[in-house]
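> got a sequence here, can you model it:
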Amino acid sequence: MTKTTDTGTDEARIYLLAAHPHWRESRVNRRLLEAAREIDGVDVNDLYGSYPDYVIDAELERDRLARADLLVMLHPIQWYSMPPLQKLWLDDVLRYGWAYGKGGTALRGKDLWLAATTGGPAESYHPQNYNRYFFDAFLPPYEQTATLCGMRFLPPLILHGARGASAAEVNAHVDVFAQRLASYPAWPELSDLGDCPACEVPAQDRPVDVQNGEVA
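Alright, predicted model coming up:
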């Protein structure tokens, strides 16, 4: 059985970005990362292992992403968002004219799946609790990123309360994650998802210096 590695393979249909600043402290994401490395067709990239200096090879990343049908973002939720290196990856890789905007069709028709963990339990994401919002309130940046690039945003897989989850709960979550990766794209709910709405960016909203990758 041929496994994929963190250097990528031509056969990979899934590109998994794993972002965790402190893998040694991870109870769940590290297990998910290990499970992904055992599944055929998954190109796994540990971002903090690949880019400890935060200098991202954007061209290499675009090549790996272009080969895949599914982009998986695997990380803990930190301050209601993603780890900083994951955000930098989005900034550097999803270039205007490639991922979105005029001529930016490289990702159109692909899928984006978020697999994330939270430290707080599910009940903490409630208007009457300390996180003040239902967890879905923190998903629009992910969903709109996918939509702007012409990708479908798949129903995310979230494990709340990862710090206090029992071993049985963690094991069950890892099993679901691995099963989903191994069975993609044969997920029954995908047939119920509509087409991704078009998000055309007017040329006047992107000055020439920004289009060329310079700071406006």
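> make it CA atoms for all contacts and neighbour counts henceforth
Noted.
> which SSE is the residue nearest to the spatial centre of the chain in?
The C-alpha lying nearest the average C-alpha coordinate of the chain belongs to Met73 (C-alpha atoms, centre = their mean; 1.9 Å). Using DSSP states H and E, Met73 sits in strand 70-76.
> name the helices or strands packed onto that strand?
Here strand 70-76 touches strand 14-18, helix 29-36, strand 111-117, going by 3 or more C-alpha pairs under 8 Å, 6 or more residues apart in numbering; DSSP states H and E.
> now with 10 Å?
Strand 70-76 sits against strand 14-18, helix 29-36, strand 42-46, helix 84-93, strand 111-117, strand 157-159, with contacts defined as 3 or more C-alpha pairs under 10 Å, 6 or more residues apart in numbering; DSSP states H and E.
> that older thread, and the gap between the residue nearest to the centre of the chain and Asp46?
For Met73, the distance to Asp46 equals 11 Å [C-alpha to C-alpha, to the nearest Å].
> following up with a second sequence; could you model it the same way so I can compare the two?
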Amino acid sequence: MSKVLIQFAHPSHSKSNVQKTLEKYARKVKGVTFNDLYEHYPDLFIDVKREQQLLAKHDIVIFQHPFYWYSSPPILKQWQDLVLEYNWAYGPKGHALKGKKIFNAVSCGGGRDAYTSDGYNRFPVGQYLLPFNQTAYLCRMEYLPPFVVHETYTIEDYVLKAFGEQYAELLEALVNDRIDPAELAGVEYLNELFPH
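As a prediction, this is how the structure comes out:
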């Protein structure tokens, strides 16, 4: 079994039906730790040792956040700058995260078709997440495709519920080591492994 750490970042969490729903379903899964960064660090003064200890105790890390300006809320950048220290997370002696898995779970206002070469946003979600992918590579981690919820402004309750259930299925599969790496070949979103 694997231990999953969700590094959650949303500066106005109470206003987000999508993120509240994903949180509700995530918290039901045994083996998942939900770490709300804005709740713990409202002043952005991150406890580096606490965060490094959390990372050390978990096998899989998920950055769960809204897709803000094609990236993440600022606390995740602050977290990376402070927590992923040279010779701890990367560098010649930085092996603390080696072999762990990591990916993003994001919510986007635009539809999936908006994130194509012909779409409004011009590039797929995965291309906007390349800095996270490269960070994982530098830290000797395995970067997985993202879990994505699109059309957050117009999503209907029954669709949102289905995404919550899908997210819980994904988390349970990760905890129980039920995802074969071969299944990830050609997968753009982890959602595709759990169709609804």
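> so what number do they get for TM-score?
After superposition, the two chains reach a TM-score (TM-score structural alignment, normalised by the length of structure 2) of 0.87; 184 aligned residues with a C-alpha RMSD of 1.8 Å.
> follow-up on the earlier one: mind listing the shared neighbours of Met73 and Asp46 of structure 1?
16-19 (C-alpha atoms under 10 Å, 6 or more residues apart in numbering).
> and Phe67 of structure 2, how many neighbours?
The number of residues packed around Phe67 of structure 2, counting by other C-alpha atoms under 10 Å, is 23.
> how about the nearest residue to the aligned partner of it in structure 1, chain neighbours excluded?
Applying TM-score structural alignment, one finds that Phe67 of structure 2 aligns to Ile77 in structure 1. Leaving aside its chain neighbours, Ile77 of structure 1 sits nearest to Thr118 (5.4 Å; criterion: C-alpha to C-alpha, 6 or more residues apart in numbering).
> give the aligned equivalent of that neighbour in structure 2.
If you follow Thr118 of structure 1 across to structure 2 using TM-score structural alignment, you land on Cys108.
> report the separation between its match and Tyr158 of structure 2.
Counting by C-alpha to C-alpha, the gap from Cys108 of structure 2 to Tyr158 of structure 2 is 18 Å.
> buried residues in the strand holding Met73 of structure 1?
Neighbour counts using 16 or more other C-alpha atoms under 10 Å place 70-76 of strand 70-76 of structure 1 among the buried residues.
> tell me which two in those residues are the farthest apart.
The two members of these with the most space between them (C-alpha to C-alpha) are Leu70 and Pro76, at 19.4 Å.
> once you drop chain neighbours, what's closest to the counterpart of Gly150 of structure 1 in structure 2?
Residue pairing (TM-score structural alignment): Gly150 of structure 1 is matched to Arg140 of structure 2. Distance criterion C-alpha to C-alpha, 6+ apart; nearest residue to Arg140 of structure 2, sequence neighbours excluded, is Lys98 at 4.7 Å.
> cool, Tyr100 of structure 1 as well?
What sits nearest to Tyr100 of structure 1 in space, not counting adjacent residues and going by C-alpha to C-alpha, 6+ apart, is Cys149, at 4.9 Å.
> shouldn't that neighbour be in contact with Gly103?
No - the pair Cys149 of structure 1 and Gly103 does not pass the contact test of C-alpha atoms under 10 Å, sitting 11.1 Å apart.
> what do the two both touch?
Tyr96.
> those two: which has the busier surroundings?
The neighbour comparison of Cys149 of structure 1 against Gly103 (other C-alpha under 10 Å) goes to Cys149, with 26 against 10.
> list the contacts of Ser107 of structure 2.
With C-alpha under 10 Å, 6+ apart, Ser107 of structure 2 has these contacts: 16, 18-19, 22, 64-68, 147-152.
> how about a cut-off of 8 Å?
Applying C-alpha atoms under 8 Å, 6 or more residues apart in numbering, we find Ser107 of structure 2 in contact with 18-19, 65-67, 148-150, 152.
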